[in-house]
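Trainee: Sequence and computational prediction follow.
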Amino acid sequence: MFRPSTRSALIASVLIASSCASVAQTKVSDDVVRIGVLTDMSGVFSANVGPGSVLATKLAIEEFGGKVAGKPIEMLFADHLNKADIGAARAREWMDRNGVDVVTELGNSAVALAVMNVAAEKNRVTMVTGAGATRITGEDCKPNNVMWVYDTYALAKVGTLPLVQDGAKKWYFITADYAFGHSLEGDGMRFVKDGGGSVSGSSRYPFPGTDFSSYLISAQASGANAVAFASAGADLQNQIKQANEFGLSINQKLVAMLMSITDVHGVGLDAAKNMNFAETFYWDMDDETRKFSQRFFKELGKMPTALQAGQYSAVLNYLRAVEKSGSDQAEVVMKTLREMPIQDAFARNAKLRPDGKLIHDTYLVSVKTPQESKGPWDYYKIVKTVPGDQAFSPLSESKCPLVKK
């Protein structure tokens, strides 16, 4: 049933319950496990998260038959409109009025950081699957928060360093002017320099943007070998299209610091061919990824992004932790998550660290040419699999105050 909500944010609650009864006595608050999916349903990130992340949550709940620890599972979802104050207000309302136990997705770093503060105050769990600022598990880490899919450190290291080593020594950055963009730019510049390269300049644009002509002209005039886009979603797609129109791809390598399969689909293989970037999931890796992705495709008509696959994984493992512990209490769930094995269609060789970061395999991919692709969504070649302990920052470098040095 859909209900209107304030500030035009979309909210709905879906109660999914199986017919089998259970008399098991558990420590589940209100006798219901409530999951709140706070996402971008209508903005620049909606294709990468949004309705697909809601669907991914639904698929994870269905794997439990709608019940966990003998109690029904309820899902709520809302649009945070990429505004931190709206996201924080919605999360607070969910926790105070609806008894939500975990708020997840949070596909905007500013929104994620704001909601994490609310959850810490209310002693609830947050599972960040769509945001990537390193602060989330760094200086702003929280004891009941996890960061499941990626961070800007891993994206930059896996997606940038190999290109510098292959000869792209001079870089220019076009950056979204907010927390995620700043973090992605900073980590990207670090690995360019670590690899022996240099940064000839950067431009920051007001987020979201549509006309990138002035920034692209500056990048073209810089003489850089590589032009890096520290952005995502619709902004990234527009940047790639406009860069091709300006002819940047003729003499300069275009680098996406964060790109998804829907971005490739949106700009087309002609525009995206041969681009390299870091990924955390690809639907056509093996039988397990194909099985989940076909379920997803059947309902939404497209293959899942890494963020949507990561959302499925995070919710699935949250429910596994509730099932294993018999409780939805935040500290119990977090302790169980850190102790139990984490392995599914998304998470490979995964382990949850004390700072809340999930460490797992990451991939360097190359976009196929139109001639190499065998059909719709056949877009990636996996160039290299990078183990999690090599892709993500070492715990010894963590700025999280929860980490004992």
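Mentor: Received, thanks. Values in this document were obtained by computation on a predicted structure and should not be read as measured data.
Trainee: Every contact and neighbour count from this point should use C-alpha atoms.
Mentor: Noted.
Trainee: Just give me the neighbour total for the nearest residue to residue 75 once chain neighbours are set aside.
Mentor: In space, and not counting its chain neighbours, residue 75 is closest to residue 35: 4.8 Å by Cα to Cα, 6 or more residues apart in numbering. If you count neighbours by other Cα atoms under 10 Å, residue 35 ends up with 26.
Trainee: Specify the local secondary structure of residue 35.
Mentor: The three-state label given to residue 35 by DSSP: H, G, I helix; E, B strand; the rest coil is strand.
Trainee: show me the contacts for it.
Mentor: Going by Cα atoms under 8 Å, 6 or more residues apart in numbering, residue 35 touches 73, 74, 75, 76, 100, 101, 102, 103, 104.
Trainee: Past the helix or strand hosting the first one, which element shows up next along the chain?
Mentor: Same thing as residue 73. Per DSSP states H and E, residue 73 falls inside strand 71-79. For strand 71-79, the following helix or strand on the C-terminal side (DSSP H and E) is helix 84-93.
Trainee: got another, please set it beside the one above:
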Amino acid sequence: MPSPRTGATLALATCAWLALTPAFADTVPVKIGVLADMSGIFSDIGGKGALEATLMAVEDFKALPEAKGLTIDVVSGDALNKPDVSSSIARKWFDSEGVDVLVDLPTSAISLAIAPLVQEKNKVALFTASGTSDLSGKACTANSVHWTYDTWALAHGTADAITRGGGKTWFFLTADFALGHALERDAGAVVVADGGKVVGNVRHPTDTKDFSSYLLKAQASGAQVVALANAGGDTITAIKQAAEFGIVESGQKLAGMLLFISDIHSLGLKTAQGLQLTTGFYWDQNDQTRAFGKRFAARSNGRFPSMNQAGAYSAVLAYLKAVAKTGSAKDGAAVVTAMRAAGTFDDPLFGKTHLRADGRVVHQMMLVQVKKPAESKGPFDYYTILATIPPDRAFRPIADSDCPLVKK
């Protein structure tokens, strides 16, 4: 039996140990930085909606038992779709404002610039709005999580379906930046693997207003499929001008390699009807997604969430649960390890989900077709789900990854 003095010493040691454990810590500060396109051509697919989705995730997390002791702050910034501006904001947030994690990151070029910075500072990047599959390939880091979609998944959904359906010759109209290049590369590989042929391509700058010269080249190519390897406002403008040029009426098919429900809303069903696309989220898929979609719309002037905005919600929720397990947000790599250690879980928006060693978050994807105006029953009732692609087929096999963190 210990002496009174020994007993007191043990009690003090126990109290000190308990004070350092997550369950007994007084407060665990977490600061989330939503770095999105707040004013440019990608603002509808992320932007203020990504911020709103992040705030919803924080609210929902705070209702969970494990949230006790965490104090969560959210800040936001406009990336202006420029890697240098985004890197400057991120560095300031990390060095002087105590931000622990970045969310959204609106372009692949921005994400490829941010990934090494996040690793250097041992923070976390939740890439929920950028597409290049290099983020879980040669550019992967132990601090990066690539949620929502990537160019490999989009290519193997849309390009595979269209090529197997008879669209054997392709012409790419490609945005001249990292995402466009990756979309063309990955989709072109699928076309060739399926027995098709890429007969030409043309590249355009971001935020192009006049696609006439590019569309004339696409028409002159005689390709069965004109693939739009771009995003946001560029895709909307290209589709509208393609209609003016009679691209589809002349017998060519338009393939949107990266389309969002906000794009369909801007185009209108009369223009967008019949388009096939691949998405990781659709608000009207099931009861859980419908509940989230309607709640989001009530807070967002009636606009329903894009897959990027849904990705921000799910990624932030999973991140906060991992912080609660580790007891601190200060070691970014440790938090990502905790996210991976969660194994396969039921995400409320994406279904069965897990984080791989290469930073790729794996979940189902869907091949959908845009409804005709007469088929739509209400606001944002835009998609018919043609096929659900299971997680093990939706993303590049990890055995094929060139991520240096993956053991061969």
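Mentor: Happy to help now that I have it. Quantities reported herein were computed from a predicted structural model and do not represent experimental measurements.
Trainee: Mean distance between the strand holding residue 73 of structure 1 and structure 2 after superposition?
Mentor: Following the fit onto structure 2, the mean deviation recorded for strand 71-79 of structure 1 is 0.7 Å by mean Cα distance after the TM-score superposition for structure 1.
Trainee: what packs against that strand?
Mentor: Where contact means 3 or more Cα pairs under 8 Å, 6 or more residues apart in numbering; DSSP states H and E, strand 71-79 of structure 1 is packed against strand 11-16, strand 33-39, helix 50-63.
Trainee: contacting residues around it?
Mentor: Contacts of strand 71-79 of structure 1 (Cα under 8 Å, 6+ apart): 9-18, 22, 28, 31-42, 54, 58, 61, 66-67, 87, 90.
Trainee: picking up where we left off before, quick one, which of the helices and strands packed on strand 71-79 of structure 1 gets closest to residue 330 of structure 1.
Mentor: Closest to residue 330 of structure 1 of these is strand 33-39 (Cα to Cα; 11.7 Å).
Trainee: so the closest one matches what in structure 2?
Mentor: Taken onto structure 2 by TM-score structural alignment, strand 33-39 of structure 1 occupies residues 30-36 there.
Trainee: How about stretch 261-268 of structure 1?
Mentor: Mapped onto structure 2 using TM-score structural alignment, stretch 261-268 of structure 1 spans residues 261-268.
Trainee: What of stretch 350-370 of structure 1?
Mentor: Counting by TM-score structural alignment, stretch 350-370 of structure 1 falls onto residues 353-373 of structure 2.
Trainee: who are the neighbours in contact with residue 145 of structure 2?
Mentor: So residue 145 of structure 2 contacts 124, 125, 126, 127, 336, 355, 359, 360, 361 (Cα under 8 Å, 6+ apart).
Trainee: which SS state does it fall under?
Mentor: Residue 145 of structure 2 is classified as strand under three-state DSSP.
Trainee: And the one 3 residues further on, by the same measure?
Mentor: At residue 148 of structure 2, secondary structure determined by three-state DSSP is coil.
Trainee: Near it, how many other residues are there?
Mentor: 30.
Trainee: Check the contact between it and residue 309; I expect there is one.
Mentor: No. With contact defined as Cα atoms under 8 Å, residue 148 of structure 2 does not reach residue 309; the gap is 9.2 Å.
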